[in-house]
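Asks: Just a sequence and a predicted model for now, questions to come.
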Amino acid sequence: MKTLHYFKVLLAVAGLAIAGHALSADVSATSDANRATAIFAGGCFWCIESDFEKLKGVSEVESGYTAGKLPNPSYEQVSRGGTGHTEAVRVIYDPKLVSYAALVEYFWRHIDPTVKDRQFCDAGSQYRSGIYWQNEAERQVVERSHQALLNSGRFKVIHTELAPASAFWPAEEYHQDYYKKNPIRYNYYRASCGRDARVAEVWGEKRK
């Protein structure tokens, strides 16, 4: 598993030639009636970005870092650990087409909530899963959804972090839409990491 983690780092570093770091750290939900945001962490942000961009009503997904201490961190700093950040995504969606509650349910079914400080082949707190609410309404949705999963009896414990949103730092440009820019490398990494196989095992359903 460590080998696959290092492989991912090498793939990322290979994109440095086209890197450009975005500096916005705004975490607030937009007031535009047709545009809202949501923040999730589901392990490798290349993968969770790809998953969310398949969902109707989602217009864009941005890879980045959140829930950490260091301002404007780089990929190298986060991947080494110690900054407190986790790889995350900011989902931009139309609330008239898909609700925040639907995003939360979709998120659960694309991660493994049974593990702590890891997702699939990537280990460390920088790969912990999390849902980060931006207002009271989102908090209530998240906590209801979490409790419903526990009540279902499917899981004895859920390790996914549930917390108020903090600064979201967009990742370097070469990470954005990595699965589109580098499909062969991305698909090899995802398959080797066993992400889809493990999700199907946890949830008993095939990924779309």
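Replies: Received it, and whenever you're ready, just let me know what you need.
Asks: hey, let's count contacts and neighbours off CA atoms from now on
Replies: Fine.
Asks: In this structure, what residue spans correspond to helices?
Replies: 2-13, 45-52, 75-80, 100-108, 136-151, 178-181, 183-193, 195-203 (DSSP state H).
Asks: So which of those is the most surrounded?
Replies: Among those, the stretch with the highest mean neighbour count (mean count of other CA atoms under 10 Å) is helix 45-52, at a mean of 22.
Asks: Could you check the angle that helix makes with helix 183-193?
Replies: 100 degrees (axes from the mean of the first three to the mean of the last three CA atoms, to 10 degrees).
Asks: List of residues touching helix 45-52?
Replies: 41-42, 58, 61-64, 87-89, 91, 107, 110, 175-179, 186, 190 (CA atoms under 8 Å, 6 or more residues apart in numbering).
Asks: what comes up buried for stretch 110-128?
Replies: 110-113, 115-128 (16 or more other CA atoms under 10 Å).
Asks: Adding distance to Ala163, write the helices of the chain out as JSON lines.
Replies: Shown next, in JSON lines, are the helices of the chain (distance: least, CA to CA, whole Å):
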{"stretch": "helix 2-13", "distance to Ala163": "26"}
{"stretch": "helix 45-52", "distance to Ala163": "18"}
{"stretch": "helix 75-80", "distance to Ala163": "19"}
{"stretch": "helix 100-108", "distance to Ala163": "14"}
{"stretch": "helix 136-151", "distance to Ala163": "8"}
{"stretch": "helix 178-181", "distance to Ala163": "27"}
{"stretch": "helix 183-193", "distance to Ala163": "27"}
{"stretch": "helix 195-203", "distance to Ala163": "23"}
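Asks: Give me the most central residue, this protein.
Replies: Central residue of the chain (CA atoms, centre = their mean): Ala41, 3.1 Å from the mean position.
Asks: Spit out the contact partners of the closest residue to that residue other than its chain neighbours.
Replies: Distance criterion CA to CA, 6 or more residues apart in numbering; nearest residue to Ala41, sequence neighbours excluded, is Ala88 at 4.1 Å. Counting by CA under 8 Å, 6+ apart, Ala88 touches 39-45, 63-66.
Asks: putting a second one here so we can go through both:
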Amino acid sequence: MEVATFAGGCFWCMVKPFDEQPGIIQVISGYTGGELENPTYEQVCSNKTGHVEAVQITFNPDVFPYKKLLDLFWQQIDPTDSGGQFGDRGESYRTAIFYHDESQKELAERSKQELEQSGRFNNPIATSIVPAKPFYQAEEYHQDYYKKNPLHYNRYKVGSGRAGFIEKHWGDRNG
């Protein structure tokens, strides 16, 4: 098993796309990238801790390779937005790929370059690729939010603009 960590704005919307794939063992919502130990949701949302909302994915690379995780990650975000994601603004909603080893770093950099060169987006790709830092699991009510609160989750995904953006840029590729 391996671990991947991605920040894609609100972590509620980053769990379901990965959770439903073969070879994905676990997807945890949490916080990473900052200096404060064991931050709370309120502290992270204050944009004063340096943390971002993120998901940490435990996966079987023989079934679902890291490259496929990267492809799916790019299809969940607006990679050109450095100020947050969709309706969520601020530092805690930035996008990032947190690599856990040199192989992940190389694959992430290559995938970012391929996306940049694809011409799919008019603006430069703003998603950062940085070394993994300690990951802190979010409060229990944030875990598997799409399962616990499906109506609110779906309203949020549409209302935030995420669903429309994904449809416009990725269409049927995103399921």
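Replies: Arrived safely. What you see is a predicted model, and the numbers here were worked out from it, not measured in a lab.
Asks: Any idea what the TM-score comes out to?
Replies: Scored against TM-score structural alignment, normalised by the length of structure 2, the superposed chains reach a TM-score of 0.94; 174 aligned residues with a CA RMSD of 1.3 Å.
Asks: re earlier: check the gap between the equivalent of the residue nearest to Ala41 of structure 1 over in structure 2 and Ala96 of structure 2 for me.
Replies: Here Ala88 of structure 1 is matched to Ala54 in structure 2, going by TM-score structural alignment. Here the criterion is CA to CA, to the nearest Å. By it, Ala54 of structure 2 lies 9 Å from Ala96 of structure 2.
Asks: residues shared between the contacts of the two?
Replies: With CA under 8 Å, 6+ apart as the test, Ala54 of structure 2 and Ala96 both reach 6-8.
Asks: Next, format the residues you listed as CSV and append distance to Trp170 of structure 2.
Replies: Formatted as CSV, the shared contacts of Ala54 and Ala96 of structure 2 follow (distance: CA to CA, whole Å):
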residue, distance to Trp170 of structure 2
Phe6, 19
Ala7, 19
Gly8, 16
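Asks: Mind picking the one among those that's closest to Leu69 of structure 2?
Replies: Of all the shared contacts of Ala54 and Ala96 of structure 2, Phe6 has the smallest distance to Leu69 of structure 2: 9.5 Å, by CA to CA.
Asks: how much space is there between that closest one and Arg155 of structure 2?
Replies: Remark: distance between Phe6 of structure 2 and Arg155 of structure 2 (CA to CA) = 23 Å.
Asks: Enumerate every residue touching the corresponding residue of structure 1 for Ile97 of structure 2.
Replies: By TM-score structural alignment, Ile97 of structure 2 lines up with Ile131 in structure 1. Going by CA under 8 Å, 6+ apart, Ile131 of structure 1 touches 39-41, 142, 160-163.
Asks: same check, this time on Ala165 of structure 1
Replies: Ala165 of structure 1 neighbours (CA under 8 Å, 6+ apart): 27, 39, 66-67, 132-134.
Asks: These, buried ones only, as a ChimeraX selection?
Replies: Typed into ChimeraX, the line below selects the buried ones among the contacts of Ala165 of structure 1, using 16+ other CA under 10 Å:
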select :27,39,66,67,132,133,134
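Asks: between the contacts of Ala165 of structure 1, which is nearest Arg195 of structure 1?
Replies: Ile39 (20.2 Å).
Asks: Which residue in structure 2 aligns with that closest one?
Replies: By TM-score structural alignment, Ile39 of structure 1 lines up with Thr5.
Asks: OK, contacts around Ile92 of structure 1?
Replies: Ile92 of structure 1 is in contact with 35-38, 58-61, counting by CA under 8 Å, 6+ apart.
Asks: Spatially, what comes nearest to it if we skip its sequence neighbours?
Replies: Per CA to CA, 6+ apart, closest to Ile92 of structure 1 is Thr37, 4.6 Å.
Asks: okay if I get the contacts of Ile92 of structure 1 as TSV plus distance to Trp169 of structure 1?
Replies: Below are the contacts of Ile92 of structure 1 laid out as TSV (distance: CA to CA, whole Å):
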residue	distance to Trp169 of structure 1
Arg35	19
Ala36	17
Thr37	14
Ala38	14
Val58	20
Ser59	19
Glu60	16
Val61	13
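Asks: which of those are also in contact in structure 2?
Replies: Retained in structure 2: 35-38, 58-61, out of the contacts of Ile92 of structure 1 (criterion both residues aligned by TM-score structural alignment, their matches' CA atoms under 8 Å).
Asks: could you flag which of the residues you listed are buried?
Replies: Among the kept ones among the contacts of Ile92 of structure 1, those classed as buried by 16+ other CA under 10 Å are 35-38, 58, 61.
Asks: So for Ala171 of structure 1, which of the helices of structure 1 sits nearest?
Replies: Nearest of the helices of structure 1 (CA to CA): helix 75-80, 7.0 Å.
Asks: distance from that closest one to structure 2 after superposition?
Replies: Helix 75-80 of structure 1: mean distance to aligned residues in structure 2 after superposition is 0.8 Å, counting by mean CA distance after the TM-score superposition for structure 1.
Asks: quick one: stretch 172-185 of structure 1 aligns where in structure 2?
Replies: Counting by TM-score structural alignment, stretch 172-185 of structure 1 corresponds to 139-152 in structure 2.
Asks: what's the distance between the matching stretch and the middle of its chain?
Replies: 16 Å (CA atoms, centre = their mean, to the nearest Å).
Asks: Repeat that for stretch 71-87 of structure 2.
Replies: The answer for stretch 71-87 of structure 2 is 8 Å, by CA atoms, centre = their mean.
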